[in-house]
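Enquirer: okay, predicted coordinates and the sequence, questions at the end:
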Amino acid sequence: MFTLSTIHSALPFLSRIDAGVVTLRPEIKYCQVRFDNHSYEDALFNQFAIPFPEFLDKAPVKRRAEYLAARYAAKLLLEDKGCDADVGCSLSRAPIWPAGFCGSISHTNNFAIASIAPCHTALTLGIDIEMLDSKSIVKAADIFTTSVEQAMLASCNIAYETALLIVFSAKESLFKALSPEVKHSFGFKASRICQLDISACRMTFELMQTLTPTWTEGRFLYGYFSLQDSKVITLITQNKI
């Protein structure tokens, strides 16, 4: 899924920074960081030149650390493209990207990831990162998949729990990709997985309801996934036209 171009070992808070491109869509750049909650301190916001939002005033250290790590990953990507503007934050706390860029951010445990693409590519873009918890993902399966989807995933050449996690993460990515245009909440059942290609690390989803005049029932969206140790990263990307 990813073609790695640079690896950095950074400060104690950021022990590793990986950056590169999406292999089959090189116009999409990504940056993944590993961070340590125990090394977090508020002064890092100033050090990394990341604005400290008011809603973090009463947030626990874990929330502050993951927000900082994810926004720093996004900042590195933007700076690499010659943009020194900050990623804003909407009332729903979704990222607001500087003019000329679209992107997506995610974090879990001690990992954060960001992806961006120029707006002229006319791409919709959503990324998600999740840690594998076999018992929890199986118990929650009915929340985000139908019995038909579950049967299809059980027949894939991969552990059922891992297949479920891929689909859960991918539906999170799909929501992030479409929500800037849809502008209202929609559930997991708004889409269904119709192909999970394990060998190519690719997947296909079909919309099961019309969300906008562009994103209509029956339209397909495509994505990629990457399995890394006990975590999965998914990316949904599709031309808007």
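Expert: Received it, and whenever you're ready, just let me know what you need.
Enquirer: use CA for all of it now, contacts and neighbours both
Expert: Noted.
Enquirer: number of residues surrounding residue 192?
Expert: 20 (other Cα atoms under 10 Å).
Enquirer: who's in contact with the helix or strand containing it?
Expert: Assigned by DSSP states H and E, residue 192 falls within strand 191-197. Contacts with strand 191-197, where a contact means Cα atoms under 8 Å, 6 or more residues apart in numbering, come from 145, 149, 153, 156, 167, 171, 202-209.
Enquirer: and the furthest pair within these?
Expert: Maximum pairwise distance among the contacts of strand 191-197 (Cα to Cα): 25.6 Å, between 156 and 209.
Enquirer: which helices and strands sit right next to the top strand by length along the chain?
Expert: For the chain, the longest strand by residue count, based on DSSP state E, is strand 25-35. Counting contacts by 3 or more Cα pairs under 8 Å, 6 or more residues apart in numbering; DSSP states H and E, strand 25-35 packs against strand 14-22, helix 61-80, strand 111-118.
Enquirer: pick the most buried one from the ones you listed.
Expert: Mean neighbour count (mean count of other Cα atoms under 10 Å) peaks for strand 111-118 among those, with a mean of 25.
Enquirer: would JSON lines of the helices and strands packed on strand 25-35 with distance to residue 28 be doable?
Expert: Formatted as JSON lines, these follow (distance: least, Cα to Cα, whole Å):
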{"stretch": "strand 14-22", "distance to residue 28": "6"}
{"stretch": "helix 61-80", "distance to residue 28": "10"}
{"stretch": "strand 111-118", "distance to residue 28": "5"}
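Enquirer: quick one, longest helix in the chain?
Expert: Scanning the chain for the helix with the most residues, using DSSP state H, yields helix 160-182.
Enquirer: use this one as the comparison:
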Amino acid sequence: MLTLTATDSAYPFIPQSEAGFITQLPSLRYCQVLFDIRHYQDALFERFAIPFPPTLHTAVIKRRAEYLAARYAAQTLLRAGGCHTAPGHAPDRSPLWPSGWCGSLSHTDGRAIALVAPLASGLTPGIDIEMFAPETMRETAGIFTHADEQALLAASDMDYETALLIAFSAKESLFKALYPEVGHFFGFDAARVCKITRFPPRITLELTQTLTPDRPKGSRIPACYAVFDNRIMTLIA
């Protein structure tokens, strides 16, 4: 899923950074960083040349650190592509990408990742990373899946809780991928899981409602996923 091409470790706040491209889509670049909230300071925004949005003035340190780490990853990719404009911040908290670029951001538990691609690539990137939380998945399954989806996931050849987390994450990735095109909020019930496989690691979502003329009800959107020791990652492009 990820092809690594470079690593770095330059700052106490960002002790580890890796960059590369999505194996199946070489024009889609990624940068993943580990960040240490203990070394966060507001002054790092100026040091990294990343604008500090007004909405962060009332945010807790954890939120500020997550925001900065994800934007740092995105900025790394944009600069490598010759763009020296940092991603902006829309009123709805979605990232605003510089002209000619598209991308997606995600963060969880001291880790952040950014995807960036030229707009001309025609890609619609959506990325999500989630930590394993089996009990939470069981307790909240009804929020993001219906009974038929739960039955399909339970019948898969993987742990039910892992399959639930992949489904949850894939729907998060779907929202991030399509929101710039759709332009308004849509919930978990806008898509249903219609297929999940372990080999290859794929999950397919089917739209249950028309989101745009080009995204009618019944459209099927594939996503790939990766399972790590304590987290999963899903990707739609």
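Expert: Looks like it arrived, so ask away. Just so it is clear, the structure is predicted and the values come from calculations on it, not from any experiment.
Enquirer: average offset between the longest helix of structure 1 and structure 2?
Expert: Compared with structure 2 after fitting, helix 160-182 of structure 1 deviates on average by 0.7 Å (mean Cα distance after the TM-score superposition for structure 1).
Enquirer: if we go by neighbour counts, what in the strand holding residue 192 of structure 1 is buried?
Expert: 191, 192, 193, 195, 196 (16 or more other Cα atoms under 10 Å).
Enquirer: now do the following helix or strand past it: distance to the chain's middle.
Expert: Downstream of strand 191-197 of structure 1, the next assigned helix or strand under DSSP H and E is strand 202-207. Here strand 202-207 of structure 1 is found 16 Å from its chain centre; the criterion is Cα atoms, centre = their mean, to the nearest Å.
Enquirer: quick check: which helices or strands does the following helix or strand past strand 202-207 of structure 1 pack against?
Expert: Going down the chain from strand 202-207 of structure 1, the next helix or strand is strand 220-228, by DSSP H and E. Judged by 3+ Cα pairs under 8 Å, 6+ apart, strand 220-228 of structure 1 is in contact with helix 160-182, strand 202-207, strand 231-239.
Enquirer: same thing but 7 Å
Expert: Applying 3 or more Cα pairs under 7 Å, 6 or more residues apart in numbering; DSSP states H and E, one finds that strand 220-228 of structure 1 makes contact with strand 202-207, strand 231-239.
Enquirer: tell me who's in contact with residue 40 of structure 2.
Expert: Contacts for residue 40 of structure 2 (Cα atoms under 7 Å, 6 or more residues apart in numbering) come out as 13, 65.
Enquirer: what's the spacing between it and residue 65 of structure 2?
Expert: Separation of residue 40 of structure 2 from residue 65 of structure 2 (Cα to Cα, to the nearest Å) stands at 6 Å.
Enquirer: and what of residue 114 of structure 2?
Expert: 15 Å.
Enquirer: picking that back up, so which of the contacts of strand 191-197 of structure 1 wins on neighbours?
Expert: Counting neighbours by other Cα under 10 Å, residue 171 comes out on top of these with 28 neighbours.
Enquirer: that older thread, out of the helices and strands packed on strand 220-228 of structure 1, the one nearest residue 161 of structure 1 is which?
Expert: Nearest of these (Cα to Cα): strand 231-239, 11.7 Å.
Enquirer: list the buried ones in the closest one?
Expert: Buried-residue list, strand 231-239 of structure 1, by 16+ other Cα under 10 Å: 231, 232, 233, 234, 235, 236, 237, 238.
Enquirer: how close does the nearest residue to the first one once chain neighbours are set aside get to residue 223 of structure 1?
Expert: Distance criterion Cα to Cα, 6 or more residues apart in numbering; nearest residue to residue 231 of structure 1, sequence neighbours excluded, is residue 131 at 4.2 Å. To residue 223 of structure 1, residue 131 of structure 1 is 19 Å away according to Cα to Cα.
Enquirer: next one: residue 119 of structure 1
Expert: Separation of residue 119 of structure 1 from residue 223 of structure 1 (Cα to Cα): 18 Å.
Enquirer: please say which of those two ends up with more neighbours.
Expert: residue 223 (22 against 13).
Enquirer: what residues are up against that one?
Expert: Contacts of residue 223 of structure 1 by Cα under 7 Å, 6+ apart are 202, 203, 204, 235, 236, 237.
Enquirer: lining up the residues you listed with structure 2, which overlap?
Expert: For these, the contacts that persist in structure 2 are 202, 203, 204, 235, 236, with contact defined as both residues aligned by TM-score structural alignment, their matches' Cα atoms under 7 Å.
Enquirer: and which of those is nearest residue 10 of structure 1?
Expert: Among those, residue 235 lies closest to residue 10 of structure 1 (Cα to Cα), at 25.6 Å.
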